[in-house]
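1. just a sequence and a predicted model for now, questions to come.
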Amino acid sequence: MTELTQNPFASTHSLDANPFDDPPTQSSSSFSTTKDTRLEQLSQRERDLERREQELNTKAEHIRTHGRNNWPFIFPLIYHSISEEIPEASRPLITRLYQLWLVLLGTLLINMVACIFILLAGSSDGGKDLGGSIGYIFLIGPLSFLLWYRPIYNAYMKEQSLYYYLYFFFGGFHLLFSVYMIIGIPSTGSAGLIQTIQMYSRHAIVAAILGTVATVGWTVQGVGNAFYFRQIWQHHTAAGHSMEKAKGELASHGAKAYFTRG
């Protein structure tokens, strides 16, 4: 019988180390380096978060004070957003007023082109009409926005009496101007009714058609503004706005309130 030289209970995969010993660890210098790196990363992340928060706060403060300029879109000077700044119940009215202002701009341009053709048709006052029509574009265009549209926009946004009275004064003046342009007196820069009739009588068809379009434009924006002028007056009365409140607001906020969002 052959003698066994190996222990049958011995394992070929016996453990060389005590299983109850702690696992090997990194050296103290390596651990310290890793810890410092992580601390530096956390510190950098905190600085980034603080910087971003400061930038957001700065932007928010700028928006609150000055608004996010978005109008006109070619060269933004002011912030204009009916959906964000006007109460929901008043948005349709302000939208219609803005559309009427756009009709006014279009009418000013058509009026100028009509005056060019009136001059070409041989009108003795054609030069004066053309000069006046060009002046209206650069005068009435921006002033109508600043003096009657912007005040009523601010009035419904802020519900302050001062803006309502600014609108009533300059909006009333614009209604008179619209009637003046509808009539179309020669040499006034208007291709309105009288000028259009004269062009039809001279068989200057192009000038007559453009005059008709201009007259319709003046009438549409004039009648529309008159209709909403009455509605705004009723709203202002029902809301309890008064001249005394307007004077108090002017004394408290000054003219700068016209350009701020608050």
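-> Happy to help now that I have it.
2. going forward, measure contacts and count neighbours with C-alpha atoms only.
-> Will do.
3. which helix runs longest in the chain?
-> The longest helix of the chain (DSSP state H) is helix 28-66.
4. ok now that one, how far from the chain's centre?
-> How far helix 28-66 lies from its chain's middle: 34 Å, per Cα atoms, centre = their mean, to the nearest Å.
5. one more to weigh against that first structure:
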Amino acid sequence: MSEHDSNPFTEPELSNPFQDPSVALARQTSTAMAAGLEEFNPFTDSKLTAMTSKPLLVAPGVPTQPAVMKPTEEPPVYSQPQAQETTGGASELLKRQEELERKAAELDRREREMQSLNVSGGRRNNWPPLPEKFPVGPCFYHDITVDIPVEYQKTVKLMYYLWMFHTGTLLANLVGALAWFGVDPTHGVDFGLAILWFLLFTPCSFVCWYRPVYGAFKSDSSFRFFLFFFVYICQLGIYVLQSVGIAGWGACGWISALMCLNTNVAAGVLMIMVAALFTSLAVMSLIMFKKVHTLYRTTGASFQKAQQELATGVMSNKTVQAAAANATSTAARGAFKEHI
């Protein structure tokens, strides 16, 4: 019983459990591992340092080039057209801006012109451009850039050039008729009528159809548009007759030119050139007639407006007002005398 009643913790071998050899060995191992982890530095590893310190060896015969990254995909197709579209839009905006600036400058110039005219007391006639010492002065004021709106200036300039071409053709017709009269004295009537047509149709064409179309675009007058259309249709018919060239009518047209060609080749060739001028004049006149008629339809003019403008113009005329006043006073006096 004494053996079982003894206290095992009082034995000297088991008095301190941490002095067990296995526990001490485990403690030493853990301490060594902890010390090794604390002192470990991967950047100072001897193997890594040796690898980095040695230069890289390149195989002989292999050229060394810098690495170049190549795109694996092509750029999208829509990128270039989109850039072109953007450039085209920018150029269109620049063109519009330049056009607006030009119109603004034109309006500014016209405003300054009108102000200067108001200060100077009115506009002075400047057409025809005659010398100052000439006994007869200019009869009209003619300035397309001042009187005509910007959108119609080109058309009015073309009509003015057409009138100058009309005058030059009549002058050439006069020369051709003179040549024909020189080779054949029996055609003196044609030469005399050619002089008459030049002296008559040159000023009449300016007053009867060019000035109406000039005033129509200047003031948007329906009455002047209708006056131009009526006179210009007659003028177009005259051009056709002159290009035909009936003998005895004073026009070097195709018939007259062929007749003169049998008499004299040089005079006949000159008359053929005049006939070609009359034909070209008729064709260009027809084109400009259509062009003016197209613009007329866009201005809002009408026959009713032409009637109103005519009535207003007649009633506002001082001569008509004076005649109406005289007629009214005469009728009133007659009625008063009858009552007396």
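-> In hand now; what should we look at? Please read all numbers here as calculations on a predicted model, not as lab measurements.
6. which bit of the second structure covers the following helix or strand past the longest helix of the first structure?
-> Moving toward the C-terminus from helix 28-66 of the first structure, the next helix or strand (DSSP states H and E) is helix 82-85. Using TM-score structural alignment, the residues of the second structure aligned to helix 82-85 of the first structure are 144-147.
7. likewise for stretch 240-248 of the first structure?
-> The alignment of stretch 240-248 of the first structure onto the second structure (TM-score structural alignment) spans residues 300-308.
8. residues of that stretch that come out buried?
-> 301, 306 (16 or more other Cα atoms under 10 Å).
9. from the chain's centre, how far out does it sit?
-> Between the centre of stretch 300-308 of the second structure and the centre of its chain there are 30 Å (Cα atoms, centre = their mean).
10. contacting residues around that stretch?
-> Applying Cα atoms under 8 Å, 6 or more residues apart in numbering, the external contacts of stretch 300-308 of the second structure come out as 220-224, 226.
11. next one: stretch 208-225 of the first structure
-> Residues from elsewhere that reach stretch 208-225 of the first structure (Cα under 8 Å, 6+ apart): 97, 100-101, 103-104, 106-108, 110-111, 113-114, 175, 178-179, 181-182, 191-193, 195-200.
12. restricted to helices, list the residues you listed.
-> Here DSSP H is the test, and the contacts of stretch 208-225 of the first structure give 97, 100-101, 103-104, 106-108, 110-111, 113-114, 175, 178-179, 181-182, 193, 195-200 as lying in helices.
13. PyMOL command for the buried members of these?
-> Only the buried entries of those go into this PyMOL selection, using 16+ other Cα under 10 Å:
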select buried, resi 97+100+101+103+104+106+107+108+110+111+113+114+175+178+181+182+193+195+196+197+198+199+200
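14. what number of residues lie near the equivalent of Tyr136 of the first structure over in the second structure?
-> Aligned by TM-score structural alignment, Tyr136 of the first structure pairs with Trp197 of the second structure. Close neighbours of Trp197 of the second structure, defined as other Cα atoms under 10 Å, add up to 18.
15. quick revisit: ok, and for the longest helix of the first structure, which residues are buried?
-> By neighbour count on 16+ other Cα under 10 Å, the buried set for helix 28-66 of the first structure is empty.
16. about what we covered before: who wins on neighbours among the contacts of stretch 300-308 of the second structure?
-> Ser222 (25 neighbours).
17. apart from its chain neighbours, what residue comes closest to it?
-> Leaving aside its chain neighbours, Ser222 of the second structure sits nearest to Ala306 (4.7 Å; criterion: Cα to Cα, 6 or more residues apart in numbering).
18. that neighbour and Thr31 of the second structure: what is the separation?
-> With the distance defined as Cα to Cα, to the nearest Å, Ala306 of the second structure ends up 120 Å from Thr31 of the second structure.
19. ok so, going back, mean deviation of the match of helix 82-85 of the first structure from the first structure?
-> Following the fit onto the first structure, the mean deviation recorded for stretch 144-147 of the second structure is 1.2 Å by mean Cα distance after the TM-score superposition for the first structure.
20. between the contacts of stretch 300-308 of the second structure, which sits nearest Thr299 of the second structure?
-> The closest of the contacts of stretch 300-308 of the second structure to Thr299 of the second structure turns out to be Asp220 (Cα to Cα; 7.2 Å).
21. in contact with that closest one, which residues?
-> Contacts of Asp220 of the second structure by Cα under 8 Å, 6+ apart are 299, 301.
22. aligned partner of it in the first structure?
-> In the first structure, Asp220 of the second structure lines up with Glu159, judged by TM-score structural alignment.
23. same check on Gly168 of the second structure?
-> Under TM-score structural alignment, Gly168 of the second structure pairs with Gly106 in the first structure.
24. ok, now Ser120 of the second structure?
-> Ser120 of the second structure maps onto Lys59 in the first structure when the alignment is built from TM-score structural alignment.
25. same question, Ser22 of the second structure
-> Using TM-score structural alignment, Ser22 of the second structure has no partner in the first structure.
26. what about Ser22 of the second structure, helix or strand, and which?
-> Assigned by DSSP H and E, Ser22 of the second structure belongs to helix 21-39.
27. which helix or which strand is home to the most centrally placed residue in the second structure?
-> Central residue of the second structure (Cα atoms, centre = their mean): Glu99, 6.8 Å from the mean position. In this assignment (DSSP H and E), Glu99 of the second structure forms part of helix 79-120.
28. so the helix or strand Thr49 of the second structure falls within corresponds to what in the first structure?
-> Taking DSSP H and E as the definition, Thr49 of the second structure sits inside helix 46-53. Under the alignment (TM-score structural alignment), helix 46-53 of the second structure falls on nothing in the first structure.
29. which parts of that helix are buried?
-> Within helix 46-53 of the second structure, no residue counts as buried by 16+ other Cα under 10 Å.
30. let me see the contact set for Phe117 of the first structure.
-> By Cα under 8 Å, 6+ apart, the contact set of Phe117 of the first structure is 206-207.
31. which residue in the second structure aligns with it?
-> Looking across to the second structure (by TM-score structural alignment), Phe117 of the first structure lines up with Ala179.
32. and that match, how close does it get to Phe198 of the second structure?
-> 16 Å.
33. also Trp254 of the second structure?
-> Trp254 of the second structure is 19 Å from Phe198 of the second structure, by Cα to Cα.
34. returning to what we had before: which strands or helices does the longest helix of the first structure pack on?
-> Helix 28-66 of the first structure is packed against no helix or strand, with contacts defined by 3 or more Cα pairs under 8 Å, 6 or more residues apart in numbering; DSSP states H and E.
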